[in-house]
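[1] Here's a sequence, model it:
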Amino acid sequence: MESLTFLYVAGVTPGKWIRRWEERLPDVVLEHRLVDDDVAATLAALDAGEAQLAFVRVASGGAAALRDDRFVISLYEEQQAVVAAKGHEIAAFEELSPEDLAGETFFDNSPEGLRALGGLETALEVVASGAGLLVLPMPAARHMNNPEVVARRLNGAEPTEVVLAWRKDADSELIQEFVGIVRGRKADSGRQPSVNREQQESAAKARKTRSAVAGAHGSQKGGAQKGRAGGKAGGGKPGTGKVGGARGSASGRGKPPSSGRKGR
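    Next up is the predicted model:
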């Protein structure tokens, strides 16, 4: 059975794409794996063939740097959030600015910094202890759903961007089918490879049917022409049943015989 595998980072919610895939291509297994928010490591796994596609998070406008040997499409931007221990004073606000957090201790939110803290989940546990704050994309903060921390919108922070990447040398109809689903194309869109293929097969079938009908019609027409040719050779009109000579004898009749009376 065919399969397709994609990687995704915390905060990306692929559920709706998976459901649509299962509805449209039930015979192709769609596998997925959650990975750390580390662009380099995710792309290395993609290039090694561990998956055919990957959702990665980059700084806003950073998609271009990934396009050397890959196709990359930008999907959406993410608002940033500041995460703190549940009892921290930021819990009293709905949103904050960097100026509101002056003097606070922040942990490094880069992939290297999060790895040093033991990964994102462990990093949130450290934040929950009150040791410092952490800035994360809002979807990622909500994804972890740690009840010991609070997340508040951080205005003025540079947004991040989620992109979908796949290798140029591994592009295929299945990959394009998945890309179309992610981009919101409908099941009957002519841009979907499966629909395009069905349309081509339907057109080929229609051409074959038309050819068969035309061939049968040609045979019938040829038979009719032969019948008309035979009728002409016999001297009669097609379909009259009259044989040659019958009409000729009638046309060859002389004048009626004279009564023998002479004119006065």
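[2] drop to CA atoms for contacts and neighbour counts, all remaining ones
    Fine.
[3] helix, strand or coil for the residue nearest the centre of the chain?
    Nearest to the mean C-alpha position of the chain, by C-alpha atoms, centre = their mean, lies residue 180 at 2.2 Å. Secondary structure, DSSP: H, G, I helix; E, B strand; the rest coil: residue 180 is helix.
[4] Quick check: nearest residue in space to it, chain neighbours excluded?
    Once flanking residues are discounted, residue 180 sits nearest to residue 192: 6.3 Å by C-alpha to C-alpha, 6 or more residues apart in numbering.
[5] Residue 177 is in contact with the one you found, correct?
    Yes. If you go by C-alpha atoms under 8 Å, residue 192 and residue 177 touch, sitting 5.8 Å apart.
[6] Could you pull out the residues contacting both of these two?
    Shared contacts of residue 192 and residue 177, defined by C-alpha atoms under 8 Å, 6 or more residues apart in numbering, are absent.
[7] okay, now the residue nearest to residue 180: neighbour count?
    20 (other C-alpha atoms under 10 Å).
[8] do the same with residue 43
    Residue 43 has 23 nearby residues by other C-alpha under 10 Å.
[9] That one: which element?
    helix 39-47 (DSSP states H and E).
[10] now that helix, how far from the centre of its chain.
    How far helix 39-47 lies from its chain's middle: 23 Å, per C-alpha atoms, centre = their mean, to the nearest Å.
[11] what do you get for stretch 154-161?
    30 Å.
[12] quick one: buried residues of it?
    By 16 or more other C-alpha atoms under 10 Å, the buried positions in stretch 154-161 come out as 154-155, 159-161.
[13] One more sequence to fold, the one below, so I can look at both together:
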Amino acid sequence: MTDSADTPSFRLAYVPGVTPAKWVRIWEERLPGTPLALLQVTPAEALEVLRDGAADAALVRLPVDRTAFSAIPLYTEATVVVVPKDHVITAAEEITLDDLADEVVIHPLDDVLGWEQPPGEPAFERPATTADAIELVAADIGVLVVPQSLARLHHRRDLTYRTVVDAPQSGVALSWPEGATTDLVEDFIGIVRGRTVNSTRGRAQQQPPAAERKGERKPRKSAASSGGKGGGGKAGGARRGTGGGKPRRRS
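    Okay, here's the model as predicted:
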């Protein structure tokens, strides 16, 4: 019996708001013998678990330190403002930062938008987490500007959100330690980049040369192309108008 410790596995960390389910499903279809373990971490912890070797790769929010980590940008999220359902902002489908000038904008310590200067009026204090900030919005203390996935993650029936068209946006990337691009990391890169199972760039999907494939026959040369016996050395038979037949009369 094979010891479970000898079974290779792939450890993937991911930050709140990122949903790895689609990629995990493809992994399980393509590499059923290699378990994929998920580790949810905070944005601040994401790169630390890579440094410490607790994860092989991570779905993180940009930016990352490119001197220490490799990264493949995957997508950029829309930014929204979370407000109570009866807030005046809900009258519009989209707003700008100027529309928040008179609002108390809550700025949690785990903010991922990297503001140079947050919009609106600052709240009395900064809550520790986005989840805490959502509670303050529900208590009508202020509004919260976050990536759309975080608004959905912390959905409440008494709250809604609207797109802020000119706010900073958050990019999501696959990252792993520089110089630690293992075969399993390559496999996951192929999945997030949408490579098919037959892609020539996929490590596990590469096929041996045709001559080495079991049971495959080499193509047989035609008699005409070989120029040997049986072909008569005459491609397509005798030339028209010479030998073998009567010459045509001129009219």
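[14] picking that back up, aligned partner of the residue nearest to residue 180 of structure 1 in structure 2?
    Aligned counterpart of residue 192 of structure 1 in structure 2: residue 202 (TM-score structural alignment).
[15] What separation do you get for its match and residue 25 of structure 2?
    17 Å (C-alpha to C-alpha, to the nearest Å).
[16] Would you state the strands of the stretch 1-150 of structure 2 in chain order?
    Remark: strands assigned in the stretch 1-150 of structure 2 by DSSP state E, counting those that start in this stretch are 10-14, 36-40, 57-61, 69-76, 79-84, 94-95, 104-106, 121-122, 143-147.
[17] after superposition, how close is the last one to structure 1?
    Right, strand 143-147 of structure 2. Compared with structure 1 after the fit, strand 143-147 of structure 2 shows a mean deviation of 0.7 Å (mean C-alpha distance after the TM-score superposition for structure 1).
[18] residues in structure 1 aligned with that strand?
    Residue span in structure 1 matched to strand 143-147 of structure 2, by TM-score structural alignment: 133-137.
[19] So for the counterpart of residue 162 of structure 1 in structure 2, what's the nearest residue that isn't a sequence neighbour?
    Matched by TM-score structural alignment, residue 162 of structure 1 corresponds to residue 172 in structure 2. Using C-alpha to C-alpha, 6+ apart and skipping the chain neighbours, the partner closest in space to residue 172 of structure 2 is residue 61 (4.6 Å).
[20] Tell me how many other residues crowd the counterpart of the one you found in structure 1.
    Taking TM-score structural alignment, residue 61 of structure 2 has residue 57 as its aligned residue in structure 1. By other C-alpha under 10 Å, the residues close to residue 57 of structure 1 number 26.
[21] I'd say residue 57 of structure 1 and residue 160 touch.
    Yes. Assessed by C-alpha under 8 Å, residue 57 of structure 1 is found in contact with residue 160 at 6.6 Å.
[22] Now do the helices for the stretch 101-250 of structure 1: every range, in order, please.
    In the stretch 101-250 of structure 1, the helices defined using DSSP state H, counting those that start in this stretch lie at 111-116, 120-128, 138-144, 173-182, 193-233, 246-251.
[23] Go through the third one and flag the buried ones.
    By 16+ other C-alpha under 10 Å, the buried positions in helix 138-144 of structure 1 come out as 138-141.
[24] for the second one, same thing?
    Neighbour counts using 16+ other C-alpha under 10 Å place 120, 123-128 of helix 120-128 of structure 1 among the buried residues.
[25] same question, the last one
    Of the residues in helix 246-251 of structure 1, none has enough neighbours to count as buried (16+ other C-alpha under 10 Å).
[26] what range in structure 2 does it sit on?
    Going by TM-score structural alignment, helix 246-251 of structure 1 sits over no part of structure 2.
[27] What residues does residue 107 of structure 1 make contact with?
    113, 132-135.
[28] repeat for residue 23 of structure 2
    Residue 23 of structure 2 neighbours (C-alpha under 8 Å, 6+ apart): 191-192.
[29] Ends of stretch 84-104 of structure 1, what's the gap?
    10 Å.
[30] contacts for that stretch?
    Residues contacting stretch 84-104 of structure 1 (C-alpha under 8 Å, 6+ apart): 127-130, 132-134, 147-157.
[31] buried ones in stretch 12-25 of structure 2?
    12-15, 17-18, 24.
[32] in structure 1, what residues pair with it?
    Counting by TM-score structural alignment, stretch 12-25 of structure 2 lines up with residues 6-19 of structure 1.
[33] Just give me the neighbour total for residue 46 of structure 2.
    The burial count for residue 46 of structure 2: 22, using other C-alpha under 10 Å.
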